[in-house]
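Asks: Here you go, sequence then predicted model.
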Amino acid sequence: MLQIFFLFTLLLYSSHASALDFCVADPKGPIGPSGYSCKMPAEVTVDDFVFSLGMAGNTSNIMKAAVTPAFDAQFPGVNGLGISIARFDIAPGGLIPMHTHPGSTELQLVVHGSILAGFVSSNNTVYLKTLKTGDIMVFPKGLLHFQINAGGIPVVAFSCFSSSNPGTQTLDFALFASNLPSAIVEKTTFLDDATVKKLKAVFGGTS
């Protein structure tokens, strides 16, 4: 009897595991800390597991850079798998400013050009390196980091993340593209009123 019970349990577990091979994101459903809800299996196609990062992003902006994400919102097949990727295009003179990924470690590979990259640890130690084509660098989860074009040619890099939705908060945008009152920005950054208002005008912030 005990053997039959164990056999039944094994069959039940195998059947359940098979049904949970993946959870393709349903963009019409709710999203929470664990990601999107799952598409019905009958609605899943091979295209949910394929994404193209072959096209350069538009670098005609203040940063002279573009990030093309393949996170769960764009690439439904990675939902719940703990992995995603993004393409970085950085024009000469461009940069990805100080930012953090609250939900993920980042591993970046430079495939064209060179970048000056670095991160700041929680004890304010700076780790800085010029990366050339073929170099990789890891940015630990949650730490502020940046990438700057270090040459006179466009940069192409790809970053892998340990989450299907790593989240991104850019320091400049948080301070100067939000409606955080200027008086608070001035007090917390030691910047003067004129500088804060100038930066808010550049980034589109209010208040």
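Replies: Perfect, thanks for sending it.
Asks: Please count neighbours and contacts with C-alpha atoms only from this point.
Replies: OK.
Asks: quick one: contacts for the residue nearest the centre of the chain?
Replies: By Cα atoms, centre = their mean, the chain has its centre lying nearest to residue 166, at 4.8 Å. With Cα atoms under 8 Å, 6 or more residues apart in numbering as the criterion, the residues that contact residue 166 are 71, 101, 102, 103, 104, 105.
Asks: Second structure follows, compare the two:
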Amino acid sequence: MAALQLPLLLLGLFVPLAPTARAADEDPLQDFCVALSPDELEEHQLTLNGLPCKPTAAVQSSDFVSQQLRNPANFTGNLGSAVNLAAAATFGALNTQGLSIARVDYKPRGINPPHVHPRATEVLFLAKGTLLVGFVSTAPANQFFYQTIYAGDLFVFPRGLVHFQFNPDKSKPALAIAALNSQNPGASQLAVALFASDPPLPEEVLETTLGIDDDEVRRLITSVQNTLN
């Protein structure tokens, strides 16, 4: 019995030391790290995983407040949605805190089209209106999880998965607040990545991948570019 207990004891000591998968940004190593302004960054010419911090003595109470989300972002293109993202780059107090927050406005029948956030899980709170929301999983493969949500509801979009939001109402707008567990979540729209990249993807790649001919590829490229203008 004693011979069995020693290996079990050692296992209990070392298992907690095993590396674990991280689900978000690294934990901060100090109470705060307010980001330098773009002008200050340009002056220092630094490249970092994150943003450099202001000296503690230079930090003021006003650094921790922002009016950025009081108003919607400009509606661009023909999608009928506007995303105003407060992240470390626009609200320095978020630097090292592992989160960002967005205001998303939707016109009637507006859509925040299929996209991914490579570095963040998103939880969306619907403040006003109605939305059809959903994402596509990888395991089980390509399963579509979707729901119609109403004012006061929450919905979670897991990290890195394709997801969207659509306002099905023909006359009323919608407003959502989204929290993301990264100070720089990133966003890549699928249609833009495929048909409006710079430089463009080879047409042969798109034709083979999508099973369409070159005329259809060119039509889709033009259509996506027109949607963005």
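Replies: Arrived safely, thanks for sending. From a predicted model like this one, the values you see are computed outputs, not experimental measurements.
Asks: rewinding a little: is it fair to say the residue nearest to the centre of structure 1 lies in a strand?
Replies: No. Under DSSP: H, G, I helix; E, B strand; the rest coil, residue 166 of structure 1 falls outside any strand and is assigned coil.
Asks: Just give me the match in structure 2 for it.
Replies: Structural correspondence for residue 166 of structure 1 with respect to structure 2 (TM-score structural alignment): residue 185.
Asks: Give me the distance between that match and residue 178 of structure 2.
Replies: Distance, residue 185 of structure 2 to residue 178 of structure 2, by Cα to Cα, to the nearest Å: 12 Å.
Asks: Now for these two: what residues contact both?
Replies: By Cα under 8 Å, 6+ apart, residue 185 of structure 2 and residue 178 have no common neighbours.
Asks: count of residues packed around the equivalent of residue 55 of structure 1 over in structure 2?
Replies: When structure 2 is aligned by TM-score structural alignment, the residue opposite residue 55 of structure 1 is residue 71. Residue 71 of structure 2: 10 surrounding residues under other Cα atoms under 10 Å.
Asks: The one 5 residues further on too?
Replies: A total of 13 residues lie near residue 76 of structure 2 under the criterion other Cα under 10 Å.
Asks: doesn't residue 111 make contact with it?
Replies: No. Between residue 76 of structure 2 and residue 111 there is no contact, the gap being 11.8 Å when judged by Cα atoms under 8 Å.
Asks: What helix or strand is residue 193 of structure 2 located in?
Replies: helix 190-195 (DSSP states H and E).
Asks: now for the helix or strand that that helix is followed by, which elements pack on it?
Replies: Using DSSP H and E, the helix or strand that follows helix 190-195 of structure 2 towards the C-terminus is helix 203-210. Secondary-structure packing of helix 203-210 of structure 2 (3 or more Cα pairs under 8 Å, 6 or more residues apart in numbering; DSSP states H and E): helix 214-228.
Asks: Can you point out the buried residues in the helix it packs on?
Replies: 217, 220, 221, 224 (16 or more other Cα atoms under 10 Å).
Asks: which one of the residues you listed is nearest residue 47 of structure 2?
Replies: Distance to residue 47 of structure 2 across those (Cα to Cα) is lowest for residue 224, with 33.0 Å.
Asks: From residue 204 of structure 2, how far out is that closest one?
Replies: From residue 224 of structure 2 to residue 204 of structure 2 the distance is 18 Å (Cα to Cα).
Asks: How about residue 219 of structure 2?
Replies: On the measure of Cα to Cα, residue 219 of structure 2 and residue 204 of structure 2 end up 14 Å apart.
Asks: One more: residue 147 of structure 2?
Replies: 36 Å.
Asks: before we move on, what about residue 102 of structure 2?
Replies: Distance from residue 102 of structure 2 to residue 204 of structure 2, counting by Cα to Cα: 37 Å.
Asks: Give me the more crowded residue out of these two.
Replies: Shown here are residue 102 of structure 2 and residue 204; by other Cα under 10 Å, residue 102 has more neighbours (21 against 13).
Asks: Wait, the more buried one touches residue 69, no?
Replies: Yes. The pair residue 102 of structure 2 / residue 69 is scored as a contact, 7.4 Å apart, by Cα under 8 Å.
Asks: which residues do these two both contact?
Replies: If you check residue 102 of structure 2 and residue 69 against Cα under 8 Å, 6+ apart, the residues they both contact are 84, 85, 86.
Asks: Please list the members of the residues you listed that lie in strands.
Replies: Using DSSP state E, the members of these that fall in strands are 84, 85, 86.
Asks: Same list as before, those that is, but in TSV and with distance to residue 13 of structure 2 included.
Replies: Below are these laid out as TSV (distance: Cα to Cα, whole Å):
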residue	distance to residue 13 of structure 2
84	47
85	44
86	42
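Asks: Neighbour-wise, which one of the residues you listed leads?
Replies: For those, neighbours were counted by other Cα under 10 Å; the highest total belongs to residue 85, with 24 neighbours.
Asks: Could you list which residues are in contact with the equivalent of that one over in structure 1?
Replies: Residue correspondence, TM-score structural alignment: residue 85 of structure 2 in this structure matches residue 69 in structure 1. Neighbour list for residue 69 of structure 1: 85, 86, 87 [criterion: Cα under 8 Å, 6+ apart].
Asks: what's the following helix or strand after whichever helix in structure 1 runs longest?
Replies: In structure 1, ranked by residue count with DSSP state H as the criterion, the top helix is helix 2-19. Remark: after helix 2-19 of structure 1, the chain's next helix or strand is strand 31-32, criterion DSSP H and E.
Asks: what's the average distance of that following strand to structure 2?
Replies: For strand 31-32 of structure 1, the mean deviation from structure 2 after alignment is 4.2 Å (mean Cα distance after the TM-score superposition for structure 1).
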